[in-house]
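>>> got a structure for you, letters missing:
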């Protein structure tokens, strides 16, 4: 088993006033050659957007983009004609494919929105762009790893053009579980949204991240009430 730990206070940080962003991997003006990606996981941004703030229309292509609001509501519009609001316990997926423009703004003028934006390299290039948004019942992840993303449109949760599986868990103190990787050769990146956990004998705190590869399974224990996001991804960047 190989592991790498990214403590919360080692992330890239940019505070623009309207946007307070933390970058687990190199992004925008933050560049660390040792932290460009984890397998096909390219971006893991922890953004706080102040009331009324947001990103105007901007382009993406050939990237799977996953947005997970943790607090507040995010308003989305795109060149495919989609328009809506994403709230806590909802997830949005956008396959940028041949190219898409979109904007993201805080729906509120007074309360901040906190979101995770995640980019994954796809296994197919130049697909027709697509959009998906689903609400998930938080009760289904109480002391359970709730699958929210997979490569299969017929499977539980949402899907992307990549052999990746995402799970979320809201865990009581003392709860233990084992995660079995679903595809041989994949790795897993675990992000602690809240609380403290121990993963493969490594203690992690709020907003810490840990990558694991060359392993088939590992043990996870909640040391406090905790919320976690598990992202299983291919380690090979080849299309």
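Sure thing, it's come through. Everything quoted here is computed from the prediction, not taken from an experiment.
>>> CA atoms for contacts and neighbours, from now on please.
Will do.
>>> show me the contacts for residue 236.
Neighbouring residues of residue 236 by CA atoms under 8 Å, 6 or more residues apart in numbering: 39-40.
>>> ok, 6 Å please
Counting by CA atoms under 6 Å, 6 or more residues apart in numbering, residue 236 makes contact with residue 39.
>>> Residue 71 too?
So residue 71 contacts 88, 113-114 (CA under 6 Å, 6+ apart).
>>> ok, 10 Å please
Counting by CA atoms under 10 Å, 6 or more residues apart in numbering, residue 71 makes contact with 48, 87-89, 111-115.
>>> Check it against this one:
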């Protein structure tokens, strides 16, 4: 029998800095919950809304795999490797912080908010050379199926990170059933409902709810609304 946990959207940590509205699935910054430290190597899921013309000034990271997925609007990225890029809805960005990198993130729009997911994963190799990458996802390929958007392999679909992890993203019509099979034995999977509603392991979930399951070989998912978007994050359970 599968082991699982549920994080309801309204139980997440809350941050309100005026220009930034954020919800933290796991302990982060000023939000600390000893029962919400991580799910395996999945350390952070921050659901951020950034005001027009505002953003995060240059700040450092090291030894973390950082993934950003815009949901609305766009975000300008600058880092100490010399990268200057804009990511928008339909893109995915990855940064291997490794030995150390500094970056900034800004909503350069003056007329709309930017909403994005920022996800941190502990790497399986420390002190690697920092790197940055981004890609535009095939949105049509997500219709009623899970499309791979991240893996451990540079020559596989999507971006890659230093970890035995896979991300898949899908958009489903109501009533569609799909099955996700674990790619690496011993891994767990964390499902984050970006929008809509779904039933996973018999549990009803709605927008911004999360369900983590482990000691499983597959996961059956039923879409319960006309436009359900789900992010699946398969990760090792051992740090």
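Nice, I can see it. Computed from a predicted model, the values in this text were never measured in an experiment.
>>> thinking again about what came up before, just the buried members of the contacts of residue 71 of the first structure?
48, 87-88, 112-115 (16 or more other CA atoms under 10 Å).
>>> follow-up on the earlier one: among the contacts of residue 71 of the first structure, find me the one that's closest to residue 126 of the first structure.
Proximity of these to residue 126 of the first structure was ranked by CA to CA; the top entry is residue 115 with 27.0 Å.
>>> compared with the second structure, how much does the helix or strand hosting the closest one deviate?
Using DSSP states H and E, residue 115 of the first structure sits in strand 113-120. Here the mean offset of strand 113-120 of the first structure against the second structure after fitting is 0.2 Å, by mean CA distance after the TM-score superposition for the first structure.
>>> other SSEs contacting the helix or strand following that strand?
Downstream of strand 113-120 of the first structure, the first helix or strand assigned by DSSP H and E is strand 130-135. Packing partners of strand 130-135 of the first structure (3 or more CA pairs under 10 Å, 6 or more residues apart in numbering; DSSP states H and E): strand 64-71, strand 83-87, strand 90-95, strand 158-159.
>>> tell me what the last one is packed against?
Counting contacts by 3+ CA pairs under 10 Å, 6+ apart, strand 158-159 of the first structure packs against strand 90-95, strand 130-135, strand 146-150, strand 165-171.
>>> mean deviation of it from the second structure?
Overlaying the second structure shows strand 158-159 of the first structure at a mean distance of 0.6 Å from the equivalent residues (mean CA distance after the TM-score superposition for the first structure).
>>> and if you look at the first one?
For strand 64-71 of the first structure, the mean deviation from the second structure after alignment is 0.2 Å (mean CA distance after the TM-score superposition for the first structure).
>>> Return the set of buried residues in that strand.
For strand 64-71 of the first structure, a neighbour-count test (16+ other CA under 10 Å) marks 64-70 as buried.
>>> Which residue range of the second structure does it align onto?
Strand 64-71 of the first structure corresponds to residues 65-72 in the second structure, going by TM-score structural alignment.
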